[in-house]
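Asker: Below are the sequence and a predicted model; questions follow.
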Amino acid sequence: MSGLAYPLLRLTGLRPFPRFLQAPPRHSSALFSGSDSTHAIPVPPPVDLIRQRNFDLLLESLDKNGNPSRVWANYTNLLTYLGYEQLPIEIHQQVLRKCTPSSRLLRASATRRLFLGNVPRLPHIYEGRLQAVVRNIRATGTQPTLDDYNFVLEQFAAVGHHVGAMQVYGELSSVGVVPRTKTFGLCLQAIAHRLTLPVKRNDKPRLIASTRRMVSDLVNAMKTFNIPFTSVNLDLTMRIMKETTDMQGFESLMKWGYGIDLANPDCPPLEYLASSDGAQTPAPQAFSTAALNTTIDTLGRLGNISKIVQAFEVLTTPLPRASSSRYQEDDDDDDFGFTPDLTARFKPPSASPNTTTYNLLIRHVSRAGNAALARHYLLQAMELDRQTMFRLKHDLGNMPLEEVPAPHFAINRGTLLSVFGESNRDKNLGLMRWLQSKFYRILKKKQNEHQFFKRFRVARQRKRLWPYEEPSTSTAPIPLRSILEARAAPAPTAAPRRRPRFMTVMERWAAPRGVGEVFNVDVDDESLPPPTPLKTFDLDLHIRVLERDIVEIEALRVHVENIFARTTYRLKERLGRRVWQGRDIYLSTDGNRRRRVSMQQWETIANVRPLAGKRSQDVYRFPWSEPPRRQRWNTSATVDGPPSQPEANLPPTATP
């Protein structure tokens, strides 16, 4: 080891200490017998041996991908004995990437710590190591590369350290490093991940305000560097905008990312018309159904119902593209500075709605209290469901089953639940009665479809056109009552489980749903998104979905009937008390005016009959409507007050 110390130091770029700091050479005749002692190899001093030993340990820990703490310990030990010598920049870069655990392990441990209430002082517990390595790289006279900064951003994104990510972005911008699409994607990922983590109620407004500023700075920087939005970065930005409810930023993002002006969704944005000839503005991303759902949900969170309706109607049914000859026929007085060819070449973005689109639309419209729009879009959804099923049956009769596209729309429990919620909140008995009348039609249609597809599967089984194990000949409708009873029955007692094996931290704890969704994207992918693959029709899956929808809608129907009966009874009670007290009530059948009615008339109007042996007065006699009784002063001595007063007649209490 001692003889190879100097060659290794030369290969690694390390220089030994000056001669005057080294110990005098020692000669050993036992080790070098038969040779002249004046030509013996000099032995390096102990400090150089320790330094070389630490360097070998560091290289060994880096090559074996060992424990990050071991890599960091060997790195700091080597720097302690290194003195004024400088390590190669490649060694610093390897230590930077291996002195911390992987981003996957950091994400799991940090999220678990936050949900357990253990909030650390620093979001990234190894942030000090990363800062020290970056300082050591600068001490060598060079600057960290963009890949080094991206690695630090990836570590901060794993724990949701959005403040540190923006500080790293500001540092690389100040030293002149040009960011790429991945750099902006990692910053957006850190912000989006932080919004999914728990935060104190008092700190949430400050967090939302800071994230708005950060996203605005990132979007403006992308415009400055003329970096186009990729599908990943656009998806992350839309997620952040949906949580922060920034209307101005969301409108700017829709213009820059999809070429949609929410103020005039049927017209191209002015930025694209003004720069189409110079091709300075990047091409917008393709508008998909997922983007349509995000747009509807974001506008619904902002509470702008007119924007929701406008965006839905225009983006799902775009206007036909106009030809340039049409513009030539128009008057020249209507020229607003746009070239007709540019407007004609611009393809208006659009997307086809699915079940989630209508569920989100009806939910936000119902929460806004607009019963007319909720009823309208539910009728539209029922019509779209009928058209979708008609198209599916037509494809099944004219195409092979392997080539039939899967349907993307069907009415389910979520489509009807929002309308019922609106009627129940406002006690709108008219809307509730109308919704109750639609259940029979929807359930009957679902039952017929279920029978049709079961017969279709049996026919294919008999023709050996589908690889089923056991053909089934039952085509009877689903016994709803038995299914509901089976679901309500208690589950059978399970057998005692075996002792679980040893599990890792990742297996013993799973983050709540929605926490890790921002990491299901690839920020390294800068290519255009591939077209959405065509999903083929799955017969078994479709039958199972129909069975689930029938059971859920039937349960909702029973619940709506109970709520409707209870609300109607309470309304009759309230009006009956007004009639008994001699107060007027509103009658829509009597000229839309309020007037007083007798008990006999009210019994006929409300279809109320007293019980056998009871009078109408006894049926509607309530404690607050009875004549007031005479009250007496308490004759017993009180602890706090004077002796009791003699009896006195109190005035009658007012009837409420």
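Answerer: It's in. Numbers count the residues shown, from 1 in each chain.
Asker: hey, let's count contacts and neighbours off CA atoms from now on
Answerer: Will do.
Asker: where's Ser588 relative to Cys187, distance?
Answerer: The gap separating Ser588 from Cys187 is 61 Å, by Cα to Cα, to the nearest Å.
Asker: meant to ask about Asp330, not that
Answerer: Noted for Asp330: a distance of 49 Å to Cys187, by Cα to Cα.
Asker: Kindly report the same for Asn607.
Answerer: With Cα to Cα as the criterion, Asn607 and Cys187 are 66 Å apart.
Asker: do the same with Leu195
Answerer: 13 Å.
Asker: Name the residue in those two with the higher neighbour count.
Answerer: Using other Cα atoms under 10 Å as the criterion, Leu195 and Cys187 rank with Cys187 on top: 29 against 20.
Asker: Take this one as well and set it beside the first:
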Amino acid sequence: MPYALVAPAFQSVARPSSQRILAAATRLSSTLTLSPDLSDATQTPEASTSAPQDFLRYRKFHELKDSLTRGGSPSRVWSYYTDLLNVMGYDQLPLQVHQSVLRKCTPPSAQLRVSAARRIVAENVPSIPHIHEGRFQTVIRNIRAIDQQPALEDYHFILEQFAAVGHHVGAMQVYKEITKTTGITPRTKTFGLCLQAIAHRLTLPIEQELLPQRTTQTHLMMSELISDMQSLQVPFTSAILDLTIRILKETVDVDAFEKLMTWGYGIDLSNPDRLPLHPTQPTLKAALGIAETPLPGLSVPQPFSTAALNTTIDILGRFGNVSKLVQAFEVLTQPLPRANEHLFSSFDDDDDFGVADNPKTHGRLPPHAIPNTTTYNMLIRHLCRAGHATLARHYLLQAMKLDRTTDSILRYNVYNYPLRRVFAPHFAINRGTLLPVFGHSNRDKDVALMRWLSSKIPSILKRKKGSLQFFTTFKENMEKKAERRAALFAAHPNAAPNSAFRRRPASAPSNERLPSLLERKPVPKPNTSSVFEVDVENSAPPSPPAPIKRLDIDLHLRVLQRDIEEIEAFQERLRAVLGRNTQRVKERLGRRVWAGKDVYMADEGQRRKVTRQEWQRVVGFKPKTVVDARSKTGTARVDTPSSLSTYFHSNQVAAKAGQGGAASQTVPKHFTSTLKRR
């Protein structure tokens, strides 16, 4: 349904019945509160015992007001709102009531993202992207019907809701209504929310045949938004740049991406250890099809964040340029401060080779960012897809070292500093770090790499289990201290203010025990959370860095428990696949030995013929156990070549049995049929 709304007549206002709305699924309440001046600006109908209609309006109004104030469920708020419209009419309600209902008739955007991710995992995708889109349309129509204009923040709330579920079509319809119907000038946040909805939609699953259509559609939407930003002179902030790069990685070529990185972040991917010599403003005409005018804003390069680093690693990995991928990762995560000061030239001073260094770049640290778990997971995944097992093993070892360092620093900080001053860790090895290496070794049947990976998992699990035990004990001790403090305060309620039993001020951070997150059901976190980490609120470049997260003991314990369970399950799967591949290699080489052919001996570094007895000792074949059919007891045969429990030995027995007449009855039929086919 299009968002080009006009002021309708009173009869055309959509008023769903209260019975239908009350039958809808109850949603969790929003955290928004009623406007403070609502009680002053609202003419509350007075109760009258002589007029039942006035009493009904009075009751319905106070039901809605109480639900908005207390934060009732969205379905209950919407039910009270429609009931009040049926008895009172929209023209008698002030603007603040409609705006409060708009924000309370749907769950918060953060909660909506989680519920949408759950539906995707359960393959329960709704027919419409946002289930409460009709409610937004009704409230906006009612506001226009009372000759009022919706504020830009009202549209921003709707855009934020649409961005949470990736409803890019609805977001563009709201944007067109803002610019063409209301005449309101959009701000940086308006464009940021629209681009956020488009970027989030690109991360959601879609049928393969609809992928080109979605790519073309999002391409045109972003072209329209960038063109309007140029015409309205809206500044191109760091958030807009980050979202634009996320969208462009689906359609743009390498050259356009490198130009955007040079202009936006001051990073020349051909020489990432130096500032660009001649940064120019790209027009992105080839990528977006917009007018050849410079992009607004960005007078200085934007700060290079971890989210931008992850996007850069992902794009370079998709392009398949492993050399540039590794170079960008090494330089952008470990910059060399004032590297030009350590360079020297062995040529004469009169010779002029190359371009002189820019003196303005001295003393300035090149753009860089701290890698996190997603960075290493993306890097190892792209290296394994490109077939570089050596680099993948190197960065997995580097990730293990960083995991040990991060865990040691976290333990030291927790033990020596107050909990409110400890930062949350930014890196931890999980199943996603190990899975690409396992997939590469399984595809190429690289048993050596798979065996090496299996040898590293026990140390990872041991460290994580030790960390889980440490933080569990730390939490228990912290709870015991809180209980003893509470008991001492209860025993000395009249203690002096400066005594050790005084009450903690309300402004101080609380360490009271909350319900343990280990007892709750883990909530699947959407894999597109990084799209919502950009700050679309700030319109003044450069945007400030993201806030630092403090350590949450319960959340950290839950993450450790989840990682341990996933890695243990992964270890069992790895053992089964490794045993299967090893057995297949032994059988394949064993058939060569039984046929009198040579095999390569790794300890000797040459190929030579091996006897059956020597091969049995080298590969470690166990003697076959013969089971007595009457006693059901097993007796080990003599360690001879004919007693090997292998596939090729079964074929040999089948061949002899086929020549021995009655002895062939003891040979399984499928072995005999296989022999005949050969």
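Answerer: Looks like it came in fine. Remember, it's a predicted structure, so these values are computed and weren't measured experimentally.
Asker: Once they're superposed, tell me the TM-score.
Answerer: Here the TM-score for the pair of chains, by TM-score structural alignment, normalised by the length of structure 1, is 0.59; 517 aligned residues with a Cα RMSD of 5.9 Å.
Asker: Quickly list what's touching both of Leu195 and Cys187 of structure 1.
Answerer: Listed as contacting both Leu195 of structure 1 and Cys187 by Cα atoms under 8 Å, 6 or more residues apart in numbering is no residue at all.
Asker: From the rest of the structure, what touches stretch 342-351 of structure 1?
Answerer: With Cα under 8 Å, 6+ apart as the test, stretch 342-351 of structure 1 has contacts from 258-260, 266-268, 273, 276, 286-289, 292, 314-319, 321-324.
Asker: among the residues you listed, which are in strands?
Answerer: In strands, judged by DSSP state E, none of the contacts of stretch 342-351 of structure 1 are found.
Asker: Please check these and keep the buried ones.
Answerer: 258-260, 266-268, 273, 276, 286-289, 292, 314-315, 318 (16 or more other Cα atoms under 10 Å).
Asker: Between these, which sits nearest Pro120 of structure 1?
Answerer: Nearest to Pro120 of structure 1 among these, counting by Cα to Cα, is Leu292 at 38.6 Å.
Asker: Map that closest one across to structure 2 for me.
Answerer: When structure 2 is aligned by TM-score structural alignment, Leu292 of structure 1 is paired with Leu309.
Asker: and the gap between that match and Leu202 of structure 2?
Answerer: From Leu309 of structure 2 to Leu202 of structure 2 the distance is 19 Å (Cα to Cα).
Asker: go on, Pro212 of structure 2?
Answerer: Separation of Pro212 of structure 2 from Leu202 of structure 2 (Cα to Cα) stands at 11 Å.
Asker: what lines up against Leu22 of structure 2 once you look at structure 1?
Answerer: Checking with TM-score structural alignment, Leu22 of structure 2 has no match.
Asker: who's in contact with Leu22 of structure 2?
Answerer: When contacts are counted by Cα under 8 Å, 6+ apart, Leu22 of structure 2 touches 75-76, 79.
Asker: The closest residue to Ile315 of structure 2 other than its chain neighbours: how many residues sit nearby?
Answerer: Sequence neighbours aside, Lys249 is the residue nearest to Ile315 of structure 2 in space, at 6.1 Å (criterion: Cα to Cα, 6 or more residues apart in numbering). Neighbouring residues of Lys249 of structure 2 were enumerated by other Cα under 10 Å; the total is 19.
Asker: Would you check that Lys249 of structure 2 makes contact with Leu316?
Answerer: No: Lys249 of structure 2 is not in contact with Leu316 according to Cα atoms under 8 Å; the separation is 9.4 Å.
Asker: just so I have it, where are all the strands in the stretch 101-250 of structure 1?
Answerer: Assigned by DSSP state E, counting those that start in this stretch, the stretch 101-250 of structure 1 shows no strands.
Asker: again but with the stretch 551-678 of structure 2, I slipped
Answerer: For the stretch 551-678 of structure 2, applying DSSP E, counting those that start in this stretch gives strands covering 598-601, 606-609, 625-627, 634-636.
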